[in-house]
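Engineer: This is a predicted model, with the sequence first.
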Amino acid sequence: MILIDLLAENSHEVWAAEYAAKGWHYGKKFDEEAKTHSSLKSYMLLDEHDKTLTRESVTSVLKSCIYLGCKFLVSRKI
């Protein structure tokens, strides 16, 4: 796995945990009243479209950090 994939997976899992903590759960369709969301599942189970959206989002954040001069140190082998 490359860094972007690891960041995307982590980003999704954090997002899903935050929604679950607010009482949301998996459902085939998004329903705000019932608090169901079709993406509330493991990142690995997302369809390729949703994975791509997540990868694009974290790529954008990473590019912004680099542009702003941030430096990164990976403390474990990936």
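Structural biologist: Happy to help now that I have it.

Engineer: contacts, neighbours, all on C-alpha from now
Structural biologist: Will do.

Engineer: Count residues in the vicinity of Tyr26, would you?
Structural biologist: Counted with other C-alpha atoms under 10 Å, residues neighbouring Tyr26 total 15.

Engineer: here's the one I want to compare it with:
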Amino acid sequence: MWQPQPIDTSGIELPQSVRDERETLSRQAHDIWAAKRLADGWRYGETRDDARKTHPNLVAYEELDDDDKSYDRELIDGTIRLLIKLGFRIERDRD
């Protein structure tokens, strides 16, 4: 049986610039997910129904409850921590 084995990134600190943009990045992750669902024929529904392709989270990010927002935040945090662990640097271009 398959067992997930994510790379341990627990010791990686997110740069302040990333923490400052966390909600923007999380909103983007949600919008990408929602756009894909909508393109695949899904629509908003009070409950998730895979057969009818309805999902209660097909709303603007701001309308999600904190539990649902936390999924996107954790995805972003985990992805950036992994990039840092793999040796990438996150820098903001200040024009």
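Structural biologist: Cool, got the structure. Fair warning: this is a prediction, and the values are worked out from it, not measured in the lab.

Engineer: Work out the TM-score between the chains.
Structural biologist: The TM-score (TM-score structural alignment, normalised by the length of structure 1) is 0.88; 77 aligned residues with a C-alpha RMSD of 1.8 Å.

Engineer: contacting residues for the residue nearest the centre of structure 2?
Structural biologist: Nearest to the geometric centre of structure 2 sits Asp72, at 2.9 Å (C-alpha atoms, centre = their mean). Asp72 of structure 2 makes contact with 26-27, 29-30, according to C-alpha atoms under 8 Å, 6 or more residues apart in numbering.

Engineer: so the counterpart of it in structure 1 is in which element?
Structural biologist: Using TM-score structural alignment, the equivalent of Asp72 of structure 2 in structure 1 is Thr54. For Thr54 of structure 1, the host element (DSSP states H and E) is helix 48-67.

Engineer: Find out how far stretch 70-78 of structure 1 is from the centre of the chain, if you would.
Structural biologist: What separates the centre of stretch 70-78 of structure 1 from the centre of its chain is 19 Å, taken as C-alpha atoms, centre = their mean, to the nearest Å.
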